[in-house]
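In: heads up, no residue letters with this:
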């Protein structure tokens, strides 16, 4: 099959990390706001769904063109080779969005794209009647931005952050994709100790363990495109066998997650067991102020409470001060803290080595990075 135009969608601020992951899979890519474009065949669809830890979903770009009238949208959509991708019985709901475009009625754009695809498929499959739509599902989206229409098909189904291991969660769980990004933004490697002192439902330690043992994050879930006729089942088998061969299940890990709430510690343990990593991560109930470490040259990654609700602010600020005092002793450790609190560095007691803007859902946050001493060179 000829190469398809693929798009890995991304949360704002994570584009460069997703792009590195795409390149690590062996695909050249270009980076735009919220999307990473690359070319690939059916195997690329399977691989990128299985392996991309920080992308939101993988889409096929069927076409991109200028459209300032409904006639233009209809004709240019109809001109695309839909029969190459959609079988005669395909179910294909159409969603849409429009930003700064003359065609601002999303429901009309959806209806026109749907009608154009039906017209193309009826001609391709020599049908005069309406199509049945009782076969595999192809979720199509028409997105208009400044009069440019981009028409895509989602290959993932549920978002890629849904790894399948989350049995339960707390009030404000960190998305698995962002948790993986936080780990990838550190200097951590599997031979170093790793601590998350605010582990909540365990997402950061679990993602660290998946990275440490090189386990594909999508290995234990299904994707909508597995049902599509143009991607043979053998392709998915090949991609999963590759992932199995690349996993390092015998890699020992030193990963700890702690939380002040004993209920969250229990949930974290359950989630880790669901991910098949229960024996690899140790969870314990503990205040961050009581943290002690025995090893050197480790990494701490934390997503503490931000104090967004007014009543919580004084307690959170007190905790940031105490955390700064405890962590100041760990001069060989690298520490990475995600928070939206604008005065974090002042409260913590020292300026960060580096700051990186990230979005936790719709909350603008900064990742404060404190780099520890380098380990001595082995002679």
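Out: That came through fine. Everything quoted here is computed from the prediction, not taken from an experiment.
In: can we go C-alpha only for contacts and neighbour counts from here?
Out: Noted.
In: Give the other helices and strands that the helix ranked longest in the chain contacts.
Out: Ranked by number of residues, the top helix in the chain under DSSP state H is helix 106-124. Using 3 or more CA pairs under 8 Å, 6 or more residues apart in numbering; DSSP states H and E, the elements in contact with helix 106-124 are helix 70-78, strand 94-99, strand 139-145.
In: can you redo those as a markdown table with distance to residue 241 and mean neighbour count?
Out: Formatted as a markdown table, those follow (distance: least, CA to CA, whole Å; neighbours: other CA atoms under 10 Å):
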| stretch | distance to residue 241 | mean neighbour count |
| --- | --- | --- |
| helix 70-78 | 37 | 18 |
| strand 94-99 | 33 | 18 |
| strand 139-145 | 27 | 22 |
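In: would a markdown table of the ones you listed with distance to residue 370 be doable?
Out: Output for these, formatted as a markdown table (distance: least, CA to CA, whole Å):
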| stretch | distance to residue 370 |
| --- | --- |
| helix 70-78 | 51 |
| strand 94-99 | 39 |
| strand 139-145 | 39 |
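In: and of those, who's closest to residue 123?
Out: Of all the helices and strands packed on helix 106-124, helix 70-78 sits nearest to residue 123, with 10.4 Å by CA to CA.
In: residues in contact with the closest one?
Out: 63, 65, 67, 103, 109, 112-113, 115-117, 119-120, 149 (CA atoms under 8 Å, 6 or more residues apart in numbering).
In: again with stretch 180-190
Out: Everything outside stretch 180-190 that qualifies as a contact, by CA under 8 Å, 6+ apart, is 14, 17, 53-54, 194, 204, 207-208, 211-213, 251-254, 298-299, 301, 334, 336.
In: do the same with stretch 141-156
Out: Outside stretch 141-156, the residues within contact range by CA under 8 Å, 6+ apart are 45, 49, 57-68, 73, 94-103, 109-110, 113, 138-140, 223-225.
In: So among the residues you listed, which ones count as buried?
Out: Taking 16 or more other CA atoms under 10 Å as the criterion, what is buried in the contacts of stretch 141-156 is 45, 49, 57-64, 67-68, 73, 94-98, 102-103, 109-110, 113, 138-140, 223, 225.
In: Identify the residue nearest residue 212 in space, chain neighbours excluded?
Out: residue 190 (4.7 Å; CA to CA, 6 or more residues apart in numbering).
In: put this beside the first:
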């Protein structure tokens, strides 16, 4: 089976998490750039990456790379690529996105228009056609220019991978599913440890954690644009990978995952989302203020996305809110706390400096992932571990 170069875009600052996921799937990493991990895989790898990757935004199939500093060079570079190997004569193709960073060619609309023209020229020659019906499967093209190097890809995913299909209802300022999964993976949390999100909103952190605990592949209940690419990916491969994913699910596990929010409507929405994800029986959701949160057990985890105060009227409440977070945390015995927030004075009002602090871009917003580390639980005896 033919091998391809596939690229998984991910959040800036979380490339290492995405890289580990791809490596764990069994694929060879060929390049890591800012917000992108490239790896080698076959057609089955396209299916597996889309269905199993929790932290990637999409899976892109690389058609080629070349340098271009003029629109003529761009046109000739695109025309030289073997488009007929990827897009059939009835394929629907368009340039869905062009991104340019530190490059001489910087107008996305001009880049998109020239790329499409060059693709048509190439395919006219190869297919001996003067007109393309474009009534078959869709092949959306994405172009990236970085320091005048052009990377040409076709998107195998369609709707971004953060759209797992479970989140119909969202709270204000929700965190994406892919970012939530990546942040959980940055912590040492495992399914046998308590996890609480005191600002659960639409439930993304608890739901992603429960899906990990139950080994539910994030792409199991959605569709991908490349499912229609029968010229490149036999339908049977999709069925095989879905069967592989279904065989790995174990929803009868025992976990202690909790989500709280002060807004009753938001808690109700979170329950609905968890139900759609198939993990509502694994999460306890409750309306509760952060000041009222307590837990009798030790060695738990708080992983949360507290309010940032992006609106002016909310900013006034932030010092008191983060003071309450600090008090709540001090009342817990030997817990660890992980918070993502853009609030610069978070540590000051929590009343403790984070043990680790990681800068992460949430879209265009610079945020910090503050990590307050509690002690590790004592090692269990061997018979308990085997149990």
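Out: Sure, I can see it. Worth saying up front: this structure is predicted, and the values here are computed from it rather than measured.
In: From the contacts of stretch 180-190 of structure 1, list the buried ones, please.
Out: 14, 17, 53-54, 194, 204, 207-208, 211-213, 253-254, 298-299, 301, 334, 336.
In: Cross those against strands and list the overlap.
Out: Using DSSP state E, the subset of those located in strands is 194, 254, 299, 301, 334, 336.
In: Residue in structure 2 paired with the fifth one?
Out: Per TM-score structural alignment, the equivalent position to residue 334 of structure 1 in structure 2 is residue 336.
In: From residue 299 of structure 2, how far out is its match?
Out: Using CA to CA, to the nearest Å, we find residue 336 of structure 2 at a distance of 7 Å from residue 299 of structure 2.
In: what touches both of these two?
Out: 374, 375.
In: which residue ranges form the helices in structure 2?
Out: Going by DSSP H, structure 2 shows helices at 15-25, 43-52, 71-79, 108-127, 177-186, 204-213, 235-248, 264-277, 312-315, 318-330, 346-350, 382-386.
In: still on that earlier bit, list the buried residues for the longest helix of structure 1?
Out: 106, 109-110, 112-114, 116-122.
In: out of these, who's nearest residue 359 of structure 1?
Out: residue 106 (26.9 Å).
In: wait, what's in contact with the counterpart of the closest one in structure 2?
Out: Taking TM-score structural alignment, residue 106 of structure 1 has residue 108 as its aligned residue in structure 2. Neighbouring residues of residue 108 of structure 2 by CA under 8 Å, 6+ apart: 97, 98, 99, 100.
In: re the thing from before, and the helices of structure 2, which is most packed in?
Out: helix 204-213 (a mean of 26; mean count of other CA atoms under 10 Å).
In: Might you calculate how far that one sits from the centre of the chain?
Out: Centre-to-centre, helix 204-213 of structure 2 and its host chain are 13 Å apart (CA atoms, centre = their mean, to the nearest Å).
In: compared with structure 1, how much does it deviate?
Out: On superposition with structure 1, the mean distance recorded for helix 204-213 of structure 2 (mean CA distance after the TM-score superposition for structure 1) is 0.6 Å.
In: For that helix, which helices and strands make contact with it?
Out: helix 177-186, strand 195-197, strand 257-261, helix 264-277, strand 283-287.
In: One more pass at 10 Å, please.
Out: Using 3 or more CA pairs under 10 Å, 6 or more residues apart in numbering; DSSP states H and E, the elements in contact with helix 204-213 of structure 2 are helix 177-186, strand 195-197, strand 257-261, helix 264-277, strand 283-287, strand 301-304.
In: need these in a markdown table with distance to residue 249 of structure 2, can you?
Out: Listed next are these as a markdown table, based on distance: least, CA to CA, whole Å:
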| stretch | distance to residue 249 of structure 2 |
| --- | --- |
| helix 177-186 | 17 |
| strand 195-197 | 20 |
| strand 257-261 | 18 |
| helix 264-277 | 12 |
| strand 283-287 | 17 |
| strand 301-304 | 24 |
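In: now for the ones you listed, which one comes closest to residue 359 of structure 2?
Out: Among those, helix 177-186 sits nearest to residue 359 of structure 2 (CA to CA), with 11.7 Å.
In: now the angle from that closest one to helix 204-213?
Out: On the basis of axes from the mean of the first three to the mean of the last three CA atoms, to 10 degrees, helix 177-186 of structure 2 is oriented at 70 degrees to helix 204-213.
In: mean shift between helix 177-186 of structure 2 and structure 1?
Out: Averaged out, helix 177-186 of structure 2 is 1.1 Å away (mean CA distance after the TM-score superposition for structure 1).
In: Now check structure 2 for the residue matching residue 254 of structure 1.
Out: Using TM-score structural alignment, residue 254 of structure 1 pairs with residue 256 in structure 2.
In: how near is the nearest residue to that match once chain neighbours are set aside to residue 76 of structure 2?
Out: Nearest residue to residue 256 of structure 2, sequence neighbours excluded (CA to CA, 6+ apart): residue 194, at 5.0 Å. Plainly put, residue 194 of structure 2 is 57 Å away from residue 76 of structure 2 if you go by CA to CA.
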